[in-house]
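*Asks:* my questions are about this predicted structure, shown below with the sequence.
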Amino acid sequence: MFVRSFQRWLAAGTGVALAVAIAACGGGGSSGGIGGTGIEPSVAYGTITNFGSVWVNGVEYSTTNTTFKTDDHPSGGGSQSELRVGMVVRVDGAVSARRADTITEDESLKGLVEQVIGTDQIVVLGQTVRIDPATAFEGGVRPGLTDRVEVHGQIAGDGVIAAGFIEKKTTAPTPPYALKGIVRSQDTAAQTLQIGTLVVQYAGATLSNMPLGSWVGLQVNVKGTSCGGVFPVCGTLVATKLEPAGASVSGISQAEIEGVVVTINADGFTIGNQRVVTTGSTRYEGGVASDIAVGTEVEAEGSISGGVLTATKVSFRDGTRLEGDIATVSGNTLTIAGLPGVTVTLTSFTERNGGSGALAVGNHVRVRGKAGAGNSIIATRLDLRSADTRVELQAAVQAASPESSVRLIGVDIATGVGLVYRDASGGPIDRTAFFAGATVGKLVKARGTLGAGGVTWSELELEN
């Protein structure tokens, strides 16, 4: 059921998902910004999370005067109605002012479904497409074997795409094939490279934006005209264009890059094509420095110089955590005793530690994951622990009232007598100071003990 340590032990140079918010550097000792407003031009690159304007990576951008460059209108003239939640886009405008001047739909994966693996994976153009409960399907239609599809998402590993939105297509686009991924190997003499299990023949392709030297480990976008292989498998794609994928920035004053860690370096880590350096001043939110590993989803914030991002802050995107006894097991879904309404969804990509047998009611577990729909957690890691009455819950605040409670993933924790409040460093603070920091969206950890009458909560702690 589980691919053990799948994400943590991905090989160096594997894929990545990027979410970038970049403010351009001022020059010449002046920073008048756009039209003398003081607002620097900037770029955001990431996943659409909502509409009502357009939300990218949880941030809302005004689209009152936005130009939309979509797959059907690459030069402009498209509309917001062509976009979907789960698509990856680039926003040009002003991040600080939350204004989008241009929104450009990012490259997608286009081809035939070559294989269906269970309920949470399909293969398209030699790339394994990872499907989880957050993946949306156009019209609710899930594609089957040999169907033509368009997959929007982010690179999550060597030959792996984490799907945000999938659409079954009835006609082939022009060109009929496209993909993004990590170059696994390259034969410069034969002018071929491999992405996932797909061989790409790039003789005659447009390569004007590709760097000199080896492309192995580089994240690229590819467009192609024809496939060679046994239907529906595309064994070899004849490419018409190759270009680097994601953000390519040599120097910028402010950047926010979200994605999957693909390599660990002596002084930091790498997200896709972006090297990140951490220092003693780097702050960590939702985890600690030792939690960073290959396959971990993080967001790094800081400045870029010489192509290197020096991080002032690193946030863990799978920062939702809980610990407690399993109350129920139903297929791939768990509930936890004392946490009513909270569900934990396991996938074939959930890393499991501490035993290989089937999970059972009463098992004490520790779960790390990302927020799903409603009050659910999509687990990225599950550890089977020794028996314990401890209950812990770490999540973003949904609602807070100093007089009554704080709500985490639908669980209301009463602020009664005897509750200990702590700051982000673990030091004791009073209730007033705690609730001044426990605003909606802020990460908070709650600790308690499970008894016959439910959970007795003892501590609430602010997290960085």
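*Replies:* Arrived safely, thanks for sending. None of these values were measured; they are calculated from a predicted model. Numbers count the residues shown, from 1 in each chain.

*Asks:* okay, CA-based contacts and neighbour counts for the rest of this
*Replies:* OK.

*Asks:* how far away is residue 340 from residue 167?
*Replies:* Relative to residue 167, residue 340 is positioned 35 Å away (C-alpha to C-alpha, to the nearest Å).

*Asks:* check residue 203 too.
*Replies:* Taking C-alpha to C-alpha, one finds residue 203 at 31 Å from residue 167.

*Asks:* between the two, which one's more packed in?
*Replies:* residue 167 (19 against 15; other C-alpha atoms under 10 Å).

*Asks:* hang on, isn't the more buried one packed against residue 151?
*Replies:* Yes: taking C-alpha atoms under 8 Å as the definition, residue 167 is a contact partner of residue 151 at 6.6 Å.

*Asks:* which residues of the stretch 201-350 of the chain fall in strands?
*Replies:* 219-228, 236-244, 251-265, 268-271, 274-277, 283-285, 297-305, 308-316, 320-330, 333-336, 343-345 (DSSP state E, counting those that start in this stretch).

*Asks:* ok, and what's touching the fifth one?
*Replies:* Right, strand 274-277. If you take C-alpha atoms under 8 Å, 6 or more residues apart in numbering as the criterion, strand 274-277 is touched by 247, 248, 267, 268, 269, 270, 300, 307, 308, 309, 310, 311.

*Asks:* make TSV out of those residues and add neighbour count and distance to residue 459.
*Replies:* Shown next, in TSV, are the contacts of strand 274-277 (neighbours: other C-alpha atoms under 10 Å; distance: C-alpha to C-alpha, whole Å):
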residue	neighbour count	distance to residue 459
247	19	41
248	10	44
267	10	35
268	17	33
269	19	33
270	22	36
300	27	29
307	16	43
308	18	40
309	28	36
310	21	34
311	25	31
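
*Asks:* so where does residue 21 fall, helix or strand?
*Replies:* strand 19-23 (DSSP states H and E).

*Asks:* which strands and helices sit next to that strand?
*Replies:* If you count contacts as 3 or more C-alpha pairs under 8 Å, 6 or more residues apart in numbering; DSSP states H and E, strand 19-23 packs onto strand 42-51, strand 251-265.

*Asks:* try it against this one:
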Amino acid sequence: MQSGFAKSLLSLSILMLFSCGGGSSSGSSTPTPTPTPPTETDIVVTGAISGFGSIYVNGIRFDVSSASIDVDGFNASDDALKLGMMVTVRATQGDDSSVANAEQVIYDDDVQGPIASINEADDGRQKLLTILNVTVVADAISTVFDGISYDTLAIDDLVEVSGFYDNNTIVATRIEKKTNTATSGIEVELKGVVENLDEELFTLAGISVDYTNADLSGVVGEVVSNGVAVEVKGLYDGDKIVATEVEVESLEFENMESFSVEGIISNYASDQSFSLQGILVNAAQAQRQPNNLVLTDGLRIEASGELVDGVLIANEVESYQSDIEVAATISNIDSDSVTLDFITGEITVMTDKRTRFKDDRDSDAVLTLSQLQNGDYVQIKARRNNNTLYASELRLDELDDNVIQAPVESFTAPDNVTVLGITFTTASASFEDRNDQEISQQVFFDNLQAGQVIQVKDEQPADGNADEVELED
């Protein structure tokens, strides 16, 4: 599916204008300087769709009006592109343009199947799902849900998942509920490495696959081999998958001057050797945002640079790890920010091209900053750059508790704590440790230090008094 695309060069016909000198006896003319034509660069970007108009991926706006769009192996219109989908975009961008012209957009889900188990984290903000032996992390704020919600996820739901790979786990950026149309078995899709191959069966993620009648045209020589990464589509009977199609999964890209990938660091050996979405990255000489960024396994980043022989030589690395969470009603909206009201103060959060907006009250709605109003209740995941907060995700929802999760700035035991400039009284609060076990007020403050991350909840009707305070990792 990843066909190469031809490089295109901007051709300009330039008319050379000459004017006669008015005061020179020689009658010589001076040519007008030739303007330098804008150049275009071929780019490849892999990341989650964060907005529309046409689409935003990794902070870049792509015009997809002339692009070929491939969704799960089928030609599609731009209406098929949805928030949170992990896509690969091939495009050209002029050095004088803020919009890149997409030539090809490819989306391929990471797994589709029935939910076999659900385990919720004690903090209630994440769930671990098992789908065809694949572990999927669903986040109450950062995962986009379609046809289903975080609260309504249930065993046996048939879902399609797109997300970041974190070793053997998928951190979901999008989960969509599907309807099974098969008369026999469940329609599934699974990726993995072929193991235990014989003439009829192989295993993928520990699940048996019967490939005897499968379409193998997507496999080199139509011969399946052990150790090859493939995607299988077929019907699942609860025991094995009867494959209708087996296709090789390829991460091969041609050398590119401009390549960008968003993902979660895995297989970290050093700054010059780690993986993002299966792509090897060397970031030893890269500029970092923030400047004190320390690369390590499990960190969500975007790396940009030149792709050379399959290795991304990054010249810039930016972290999108969103460790700060705020939830409250909006008191003010500007062209690029929202301000939240916390009774004893306000918190302003900037938005940018990478901010993902979602209306949890209507999964089909496309939300933008301009549609928000004062009094709306929003939940925001944010990252801090210097002293400014930038929203990674902003969700519009029904009124709920005021919440801040952030490092403690100061505290006065046992009276109050201050986070993000907001002071909460704690006289009547309940307290929990990092394992979500209830502890006394004295034990909490005895173990509290400035800089520790805590979550403070002020239940509705909010009054500035903390109802729950919890230590976080």
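*Replies:* Sure, I can see it. Computed from a predicted model, the values in this text were never measured in an experiment.

*Asks:* now the TM-score, please.
*Replies:* Once superposed, the chains reach a TM-score of 0.55 (TM-score structural alignment, normalised by the length of structure 1), with 320 aligned residues with a C-alpha RMSD of 4.6 Å.

*Asks:* could I get the helices and strands packed on strand 19-23 of structure 1 in JSON lines, plus columns for mean neighbour count and distance to residue 160 of structure 1?
*Replies:* What follows is those, written out as JSON lines (neighbours: other C-alpha atoms under 10 Å; distance: least, C-alpha to C-alpha, whole Å):
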{"stretch": "strand 42-51", "mean neighbour count": "23", "distance to residue 160 of structure 1": "17"}
{"stretch": "strand 251-265", "mean neighbour count": "22", "distance to residue 160 of structure 1": "12"}
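
*Asks:* in TSV: these, plus distance to residue 421 of structure 1.
*Replies:* Output for these, formatted as TSV (distance: least, C-alpha to C-alpha, whole Å):
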stretch	distance to residue 421 of structure 1
strand 42-51	33
strand 251-265	31
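
*Asks:* for the ones you listed, which one sits closest to residue 353 of structure 1?
*Replies:* Evaluated over those, closeness to residue 353 of structure 1 peaks at strand 251-265, with 20.2 Å, by C-alpha to C-alpha.

*Asks:* against structure 2, where does that closest one fall?
*Replies:* With TM-score structural alignment applied, strand 251-265 of structure 1 matches the range 255-269 in structure 2.

*Asks:* which residues does that stretch contact?
*Replies:* So stretch 255-269 of structure 2 is contacted by 41-48, 58, 164-167, 274-277, 295-310, 312 (C-alpha under 8 Å, 6+ apart).

*Asks:* same check, this time on stretch 296-307 of structure 1
*Replies:* Outside of stretch 296-307 of structure 1, the residues within contact range by C-alpha under 8 Å, 6+ apart are 7-8, 19, 249-261, 274-276, 309-318.

*Asks:* aligned to residue 113 of structure 1, what sits in structure 2?
*Replies:* Per TM-score structural alignment, residue 113 of structure 1 is aligned with residue 115.

*Asks:* helices of the stretch 351-473 of structure 2, residue ranges please.
*Replies:* 441-447 (DSSP state H, counting those that start in this stretch).

*Asks:* which residues in it form strands?
*Replies:* Going by DSSP E, counting those that start in this stretch, the stretch 351-473 of structure 2 shows strands at 356-359, 377-385, 388-397, 402-412, 416-419, 422-425, 430-432, 438-439, 453-458, 468-471.

*Asks:* could I get those strands as JSON lines with distance to residue 76 of structure 2 and mean neighbour count?
*Replies:* Converted to JSON lines, these look like this (distance: least, C-alpha to C-alpha, whole Å; neighbours: other C-alpha atoms under 10 Å):
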{"stretch": "strand 356-359", "distance to residue 76 of structure 2": "23", "mean neighbour count": "24"}
{"stretch": "strand 377-385", "distance to residue 76 of structure 2": "32", "mean neighbour count": "22"}
{"stretch": "strand 388-397", "distance to residue 76 of structure 2": "27", "mean neighbour count": "21"}
{"stretch": "strand 402-412", "distance to residue 76 of structure 2": "41", "mean neighbour count": "20"}
{"stretch": "strand 416-419", "distance to residue 76 of structure 2": "47", "mean neighbour count": "20"}
{"stretch": "strand 422-425", "distance to residue 76 of structure 2": "48", "mean neighbour count": "20"}
{"stretch": "strand 430-432", "distance to residue 76 of structure 2": "49", "mean neighbour count": "20"}
{"stretch": "strand 438-439", "distance to residue 76 of structure 2": "52", "mean neighbour count": "13"}
{"stretch": "strand 453-458", "distance to residue 76 of structure 2": "43", "mean neighbour count": "24"}
{"stretch": "strand 468-471", "distance to residue 76 of structure 2": "47", "mean neighbour count": "21"}
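
*Asks:* for the ones you listed, which one sits closest to residue 108 of structure 2?
*Replies:* Across the strands of the stretch 351-473 of structure 2, closest to residue 108 of structure 2 is strand 356-359 (C-alpha to C-alpha), at 20.1 Å.

*Asks:* roughly how far is that closest one from the heart of the chain?
*Replies:* 12 Å (C-alpha atoms, centre = their mean, to the nearest Å).

*Asks:* and for stretch 324-335 of structure 1?
*Replies:* The answer for stretch 324-335 of structure 1 is 25 Å, by C-alpha atoms, centre = their mean.

*Asks:* so the match of residue 113 of structure 1 sits against residue 133, correct?
*Replies:* No: between residue 115 of structure 2 and residue 133 there is no contact under C-alpha under 8 Å: 9.6 Å.

*Asks:* and these two? Which one has more around it.
*Replies:* residue 115 (20 against 16).

*Asks:* related to what we said a few turns ago, let me have the strands of the stretch 201-350 of structure 1 in CSV, adding distance to residue 411 of structure 1 as columns.
*Replies:* Shown next, in CSV, are the strands of the stretch 201-350 of structure 1 (distance: least, C-alpha to C-alpha, whole Å):
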stretch, distance to residue 411 of structure 1
strand 219-228, 41
strand 236-244, 44
strand 251-265, 28
strand 268-271, 34
strand 274-277, 36
strand 283-285, 22
strand 297-305, 25
strand 308-316, 22
strand 320-330, 12
strand 333-336, 12
strand 343-345, 12
